[in-house]
Structures are given as C-alpha cells and as structure tokens.
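Engineer: heads up, no residue letters with this:
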C-alpha cells in the first residue's frame, strides 16, 4: 500500500512538472511572438522584412481619376538582361597612417599617427619620419581657395585648431632622399557654441532637415541597384513619394525648383538671369529662409566642374551657407592625386586615398553629429560621381550609403531630424532609356521623406497627409513648399507665412492632402515630362515619318534663330525608334482616331549626325503635317559631351552636332545621302 501511494505521488510530481514546462514554453512562445510582432528582436536594417507583403503585385505608383503612373518591376527580364552589378573599387589598399577623431569632451578634432602602420610602410626599419599638414585657405571669392598655408608639423594626439576647416596632411622621411609615406586630406566641421541671444518668446520645436542627394537615380533603379538601402527606407517613419515627377530635363532646373521655387526662365524675368555673375547670390534660395529662422546651414557637392551652380554657371560670389564645401573641394581636386574609372572618365572617382563621395557624406555626417542635438540645422549633401555616368555603379556603393544611414541611426540623429533622401531625375542616357519603361526611368526620381517620432506625435494630421500623398502626383515645387512649411512650423521671425513656389501657384506643402484629381499642369509639370497619361505605340512609316521629320525641321529652324548654322550641322533623319500617340484616360481610342485633327505624340528618333538620339513630345497637325514643339524641351537620350564643344550655349548644346565634332565616317555617309 505504501509503495502504491509513493508511486502515485511520484506520478503527480511528473505530471505537475510536465504541466509547468508546457505553460513555460507557451509563455516563452507568446513573448517571442509578441516581440517579433513589435520588431523588438531585430535591428533596424531587418525590421522591414517582417512587414506583411501585399498579396497582389503593385500595378501603379499612382492611380487617381486624372493620373495613372504605372509601376515598373525593376527586375523584369528586359532590364535584367542589361543589369550587371558593379564591384566596389577601393582607392587605397594601405591602412591609414593618419586618422582623425572628434573628442566630444573637449569638442575638438584630434589627429592620430599609427606607428605600426609607419613601420609596415618602412618594412620595419628604423627610418625616422615627420608628419605635417598644410591648412586650406579660403579665397576672397566664395567658390575658390587661395593656396595652402605653410607646413605645420605635428605629433600623434595633436588637437586641430578650431579655426581650421580643411588640411592636406603628409608624412615623409626625415632625411634625404625624401620618401613620402602617405598623403591624405581631411575636412572638419568645427564646433560652434550656441549664440548668447537675449531671451526670446518660446516657439514651437524646430525640426532639423538633412537632404541626402544622389544624381540620376530613379525610384526604379534604386530598387534594382541598392535593395538594402531601399529596405532600410521602408522602416517606420519613412514615406516614399511614389508620384514624384521631375519638372525639367537635367539637374539645374530640377534642383533650382526645389531650392528656390523658380524655373530659370521665370527667374530671368522676375529676379535675374542665373547665367549672370551675381544672380545666384540674389536668388531667394531656401537656405536664406532657414538661416533667417536661426538654422545653421550647410551645402556640399562632390564635383566642382559639374556642381549645380557652377556647371556653365557663374557660381556664388558670396559664401551662401554657414558650412560651404566647394572651396575645400577645389583644394582637394588641385592638391590630391585623382583617379577616374577608365570607362567613365567624366567624373573623378578617387581623390587621394578616398572615394570622392566619402568627403561629401563625411562632411554631412560631421555636420549632423556636431549640431543636430543642440540646435536646428539645414543641410544638403549631393553626390554625382558614382551615379551620373553609369546607372549600375550605385550597386557598388550600396554598403557605403547604407552605412551612412545606419551611422546616423546609431548617433540618434533620426530622433531629431527630417531627412529627405532624393534625386534630381533618373537615367537620361544609355541603354536603360531604350527600355519599354525608359520614359519612366528618366522622369521618376526617387524621393523618400523621414519624419522623427516627436514630429509624428505632435503633428498627426501632417503624417496622415504625407501617407495619403505617397500615391498622388507631386513635384519639385511641392517639395519647395514643404521646406517652407517646415520653417513655418518652428516659427518665422516675423510670424508671417513664407512665399510659395513662384512657378506653380497651385502647388502646396506635402503636409496637406494633395487633390485627388490633380493633373500635371496643376503640379507644375509640363507635358513632355508628365507620366500621368498613357500612350499607345503606332506603326507605319507613312504616318510616323512625317512627325519625326517635322520635329527635325523645328530643330534646324532653332539653329537659324540662334545663329548657330555656321557651327551646328543641319540634322537629317536616320530612323525612328518608336512613335506613340497619347490616348488619355478613359477614352475610346478607336473613336479618337476617327475624330482627331491634331493629337499629342511622343516620337523617339535617330539622326544621321553622330547617331544622336532624341525624344520629343509634340502636338502634330495631321492635315498640315506640322509638329508644334518647344525644341528646348526635346530630350537628348545619348550623351552629347563630345558633340557640341564648339558652342557655350547650354540650352542648345544637346541639339548641336558641331562641324568639328562630326565623326568622320559619318560625314562621308551623310554626304553620299545628300548628294
């Protein structure tokens, strides 16, 4: 009997233990499931992989009553036949002999020399060496530097003087023959104490704004070449403006629209000619408004020749922002060795021992780290060199760009700032433009806006509007108004509203709902750049040839008006790539064909001169065979850098094939045809 009782007691113990284990496992599973649902177990870079996917594939970026922008699969078969991921090319395989670190306690930059690296460079001999730097001295003109100051020798642990903003450093043997161990360059955002202003009335919290720009990168190509970056941009607080449509052909007018609210032509009539010396200083640039609202301001680009405000432009005569990188860049390009990729030699790839864009984005990182937790800042940091010439080269920079974003996340900068991660336009030249979706690749730049948690909590109506506007048509002018709105949120000095974009009176801040039935004209987007309405391909030489030929006639007439006929070849049609008819939304196409006297066409053709390709959107009169087109709105879809060296007129350059630049065998072929 006692044995039976003992056995039963043991059985109860076992059953009790099993129940306890089952309950414990269920609790652990429940906690894990809850944590996973809240993304608590995953770092920021992987959180978005947990977001539920739509069951049906996306068909449109925008689908409203007046605008259908079709979604493009970046990995479709046609595109993937062209796509070849690029490998990152490093500029130096040597470890850094000299490095710099910011000391947060003393708020100063400190130079360090690594003796072990020096020993390796000297093959472990007892050779003595010295290190020195030369300070980059700013010039009298805002866009230049004068020279380098005298050598300043230093040892490891040297604290950089607070007035120094850029240096060229060099370590070399102490005795003849002098051997240079390593040469490098550093730029510094120095700490600036808060101003001791008298007590002012308390205003709303001012959000900082950092604009991180990449030239020629469409939303389609971002997904294709930098999927990890795209993945990061799907995280909480990020909003993709999928209806964002460029308003002009190349960088300058698109960027000018964002930063000033003007196009070059209206600026010429109402403010000044942006080609004239001093005009850019007069333009109502957005940084002036930020500066007036007590923001610190910064601006940097990575190519001096192709800078937005210096490429065939006069640049600035006065320093436009508090932290202006261009004079430092001019020194780096002059004093440091450079390397260009053999197949894409237009842009510098390496400046000294570093990839060119690293200087720019490091400058952005320093600017943000130094000030974002203490005061409101605005800065725009732009790279051209790794995306302009090769649409697939961004794939090699993916880890670098992602690293920048993760560093800002680690520094908690995203807790304070609005970030605008954007481009000016998509790919304008090359094979991607020949794809079925090439028209969209060119006209739909990427645009992502991040709102920090406190901003989302304080302004829920703005968040709801931005969420809604992700799938509505928007433009550069809307972004300009949004930047002005951000300033107004923190309070303008006089309490007044700021002027909105001049060129688009119907444009608005993206923090207010955009109209559902918005058209391109209401967003300040001209017909040629508009992606809202469908086109249908038409065939038949008897129909398509007169359209292309009439466009070429307008181009040749343009040369006459501009007095360029003695320099630019008269263009002749080679063949037509494609002709499309604008059908419009919710229209019976067959009925329209019967009724139309005039119609809008999109024609892409090649001329005999240097095999140049063009794409034009025209109003064509079927009875008169006349194409009505603004020549300066015609897209050149092949590079023209070697075709128009005989003229300086930047508006005419895409269309001019200079007599001196005509390819020789082309010349004989054209002569035979003409004779």
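Structural biologist: Great, that's in hand. Bear in mind that the values here come from a model prediction, so they are computed numbers and not experimental data.
Engineer: going forward, measure contacts between C-alpha atoms and count neighbours the same way
Structural biologist: Fine.
Engineer: helix/strand/coil for the nearest residue to residue 551 once chain neighbours are set aside?
Structural biologist: Spatially, and ignoring its direct neighbours in sequence, residue 551 is nearest to residue 627 (5.9 Å; Cα to Cα, 6 or more residues apart in numbering). Three-state assignment for residue 627 (DSSP: H, G, I helix; E, B strand; the rest coil): strand.
Engineer: so residue 627 sits right up against residue 547, yeah?
Structural biologist: Yes. Between residue 627 and residue 547 there is a contact at 6.4 Å, judged by Cα atoms under 8 Å.
Engineer: putting a second one here so we can go through both:
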C-alpha cells in the first residue's frame, strides 16, 4: 500500500521565553530568559494569571475564566492555584511597545486522594497488586500507517517487548462509536439512546468513573478542539468528567502553523504528553486511570505523524525512567485508519481504514505474577479483537487491583472477553458484533467484470445521486447534479450464502464514495453507510444540515432573488 502523507512544512510554534518550573506539589517558579527578548531595552514586565472552567450555565465546557494578572519577576515563586497558567509580557522603549509575549502552561496540581477513598464502596478492598492504566491515543492511525509514519516508535516498542494486536478491528465509522465502545461497552445505537445530546446523561456509563468509584485518580485530555473533538458533538460535560481534565488549557487558544497545531509556544500534543507524564509520575504509587487523546499530528490530511516520533519515544522512555511502567499497563492505540483522501482510492485502504493500531505495555511484575494470563495476552495478538474486548480488559485490570465489583461484560457484545482470556482463532465478526460493513475477516476478489458488481455500482451511484437531490440548501442555492466520472475499484467477497460487493467511485464535481452492497439471490441491498472517501467537501457550504455536506457541490441559482427577511 502506498501512503500519501502531507509534505513537511518547516514551520514551528514560537520560541519560549518564560519558563515555569514546579518546585513543590503546590508551588511554581517563573524563569525569564532575557537573552531572547529585545536587547538594549530594560522595561520588560510580566504578569501571570490562572485559568479555569467557566461557571456560566451552558458554557462550562466551551469557555474559561481568568484571575487578575499578578506582576512577577525572574525567580518569583508563587502558589499553583489552578493547573492552567497564562503569562503575559510587554517590553517598551520610549513609551512605545516594541515586544509582546504570551504563553500558556499546563501543570498538574496533585489532588490528595483522601476524598477518593471516602467515595469508594464500603466493601471494596484494595488487593496486594496495584495495576494502573494509561491510555494514549492518536486519531486516524491504522496499524499499517503506524508502520509507515512512526517506524522508529514501533521499533522502540519491539525492542522493549510491547505487545502488538494485529487483528484489532474497529466497530464504527469514526472516532465517537469506537471510543465509546471502549469506554462504555455499548454500540453506537445504545450510546446515542443513553447520552442523547449531552454527555452528562451518560457520565456514569464511562469506565473511568467505574475506576474512580474503585478509588482510582482519573484524567482525560484531548487536543485540537476545533475539529470538533470526541465529545463536543454531544455538547461536552457540564461537570468535569475526571479528576484531572485538560480542556480548559486548550481553550486558551490553539492555532495552526504548517503541519502543527500550537497552544501558544508549543505544539498542543507536546503539552499533552508532558501532562500525561506528570500525571503518571505523581500518582504512580496510588491507583490511576488516564486517557489522553492526540488529534493534532494525525487527524487531518495536512498533519504529519512523523513529526511527533521523538516526543513519543521520549515519553515512553520517561515513563520507564520514573518507574511508572513497573505497575502500569500502557495502551497506545487509535480509533480507525485514514478515512479520506487519495490513500482511500487503493484496494488495500479497505483494510487499512478498518484496522487501527493497538500496542500494549505489560508490567514485568504482572508477567511474573500472572504467567498464564501474560501468555494469553501474547497469543491474542494474532486473533480478532475489538474495542468491546478492550472494554472487558479494562474491567479485568481494575478487578485485579480491587474486589470492588464483578466484571460487567460489554452490553453490545456479551461474548467479548478480556485480552487475558484466550480468543478463538475461529472467531468471526458476527461473534463479536462487528457488522459486515466494517468486517475485514475476508479476502477481496477483483470483480471488475462481474455483472452483479456492475449492478451494485449502479445502485450505489443512484443512491448517492438521489440523496443529493433531496438535500435542503440555503436560499438561491442548489446541489449540482452528480455525474459519475471514475470507478476506483470493484471487489467482492463471500460470507455464507451471500456475496458482498465493495465499490468505490467518484463524481465529476469531486466527491468520492465507498459502498458495500449485499447480494442475496436476486436481491441487492446497500449496507449502511455509503461513506465519502474524498477530503472534506469545501463545495458543500450551502447545505442546511452539515451531515449532507459530503453529498453536495453547491451552485448559485441564476436570476434568483433572496426574499427579504
């Protein structure tokens, strides 16, 4: 398979001048590197302020509040009131401003765990073993793309005996259903019913809350909030979802520079990895569950995962050096592969898009204490696994630390099991509730000259064309007629008595799609969903419902006058 990554644009975030060091659990020191300021100007003045979540109703997860700005000098020490610190500096000459500087810092403020112990169930008993869980995710990273784009990271993992789950299979189209399958054990339909349009409705379903109830300190972080991020389509959280929550930091302002997404002077992902390291180090002797998700180096077509390689390797090495890996399972994973762009025109992209990466570090102490379970963990690297299995695995790790509760099997897949339980080599997608649309457990056969494939193509093209015709658009606009331009690929596979045709095609106005059509005797049935495979449609600006955007190339209607409002 040929991967087409963005070209490296030689841009960086800007240079850091003021540094903030943590000198104790609740105190920080400011350091000013005045060699990087305008020279021969003596009036360089700075102040700091803290930022936190807004307390205004319905703005809790989309806005932040600031304290007043307090002046400071080089080597000033102050109390760390909040985890987000903003520094502003100004330099004047002859009463004119010649230089300004603003920066943001994300510094972990340790919470004392007594409040967590008070909420643990009365019959909970912390076992002798204390297994922590740290999940680090990179969006849109298939296992194949990981080998192509971050090869040094994967070589590091092989050399240090990480596990590589080669048959890890996604269960939904995009980030939300795949992440929620891990966090709740539910499928998209069940999650949508439970959560509705606000994550507050389903907070208690998220497994990090189960860990918190069992006495774990919890954290969740995600960068590149303009995407939008995983939960903002459900209007986010009115109350913080975890003990530590990074969203207020990234709300201070992210901006794109070349391949990078920066929060002030540093790439957002670097802030995230540093904070995840602080979290894992501070609580390594407690029980912790951390979930950190990086979008900014891999989600969009102008991102370049290779640029994060050295930071990833340093992060994993630092975890080892501070002793966190002694009792922590680290799971490095993704939600799916590349869903849009020219990469998707290739036959192999059918598999790439459906098989995200999943690598796991297993503590040496666990390997020695549970040799049989470790043997099975290794064996399951070569078997079909899903986010539902990973959900069961997280319950299993929690159960090994506390007797708080019996393991709850994933609701969407009661037959799914922890990675520590052997998975059958004959396991099928049907066994683990993976739909035909996403299943990769078959070989695609070229069907270019198969009459049934051509019929499937005709149905899929007509389906998209009809949807485009029914789209509601803004006044004096319409969707241009979709005319088939190119057939990118036609393949088939057998499953039971049915044949399935996978067809990909493009229209003359630009959009391309992939569809799966089930052929049962004389019947043809298009499986949900027919997916756009070309990049985000900038031509679909006129649609009323943003979900219709991939299916519309907007035209202005000639001689149309808008009605006066």
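Structural biologist: Now that the structure is in, tell me what you want to look at. Since this is a predicted model, take the numbers as computed values, not measurements.
Engineer: before we move on, the earlier item: which residue in structure 2 lines up with the residue nearest to residue 551 of structure 1?
Structural biologist: Here residue 627 of structure 1 is matched to residue 524 in structure 2, going by TM-score structural alignment.
Engineer: can you pull the contacts of its match?
Structural biologist: Going by Cα atoms under 8 Å, 6 or more residues apart in numbering, residue 524 of structure 2 touches 456, 517, 518.
Engineer: Tell me which residue of structure 2 matches up with residue 472 of structure 1.
Structural biologist: In structure 2, residue 472 of structure 1 lines up with residue 383, judged by TM-score structural alignment.
Engineer: swap that for residue 149 of structure 1, please
Structural biologist: Alignment of residue 149 of structure 1 against structure 2 is given by TM-score structural alignment, with residue 67 as its counterpart.
Engineer: burial count for its match?
Structural biologist: Residues near residue 67 of structure 2, counting by other Cα atoms under 10 Å, number 14.
Engineer: And for residue 258 of structure 1?
Structural biologist: As a measure of burial, residue 258 of structure 1 has 24 neighbours, counting by other Cα under 10 Å.
Engineer: Secondary structure class of it, three-state.
Structural biologist: helix.
Engineer: nearest spatial neighbour of it, skipping sequence neighbours?
Structural biologist: Leaving aside its sequence neighbours, residue 258 of structure 1 sits nearest to residue 480 (Cα to Cα, 6+ apart; 4.6 Å).
Engineer: Next: residue 530 of structure 1.
Structural biologist: Leaving out its chain neighbours, the residue that sits closest to residue 530 of structure 1 by Cα to Cα, 6+ apart is residue 520, at 6.1 Å.
Engineer: what about the one you found, distance to residue 502 of structure 1?
Structural biologist: 16 Å (Cα to Cα, to the nearest Å).
Engineer: tell me the SS of the counterpart of residue 80 of structure 2 in structure 1?
Structural biologist: Counting by TM-score structural alignment, residue 80 of structure 2 corresponds to residue 162 in structure 1. What three-state DSSP gives for residue 162 of structure 1 is coil.
Engineer: and residue 162 of structure 1, how many residues sit next to it?
Structural biologist: Applying other Cα under 10 Å, we find 14 residues neighbouring residue 162 of structure 1.
Engineer: can you check the one 3 residues further on too?
Structural biologist: Other residues near residue 165 of structure 1 number 19, with proximity taken as other Cα under 10 Å.
Engineer: Nearest residue to it in space, please, no chain neighbours.
Structural biologist: Computed as Cα to Cα, 6+ apart, the closest residue to residue 165 of structure 1 that is not its neighbour in sequence is residue 188, at 4.8 Å.
Engineer: how about that neighbour, what's its match in structure 2?
Structural biologist: Under the alignment (TM-score structural alignment), residue 188 of structure 1 pairs with residue 107 in structure 2.
Engineer: before we move on, what about residue 113 of structure 1?
Structural biologist: Mapped onto structure 2 by TM-score structural alignment, residue 113 of structure 1 lines up with residue 31.
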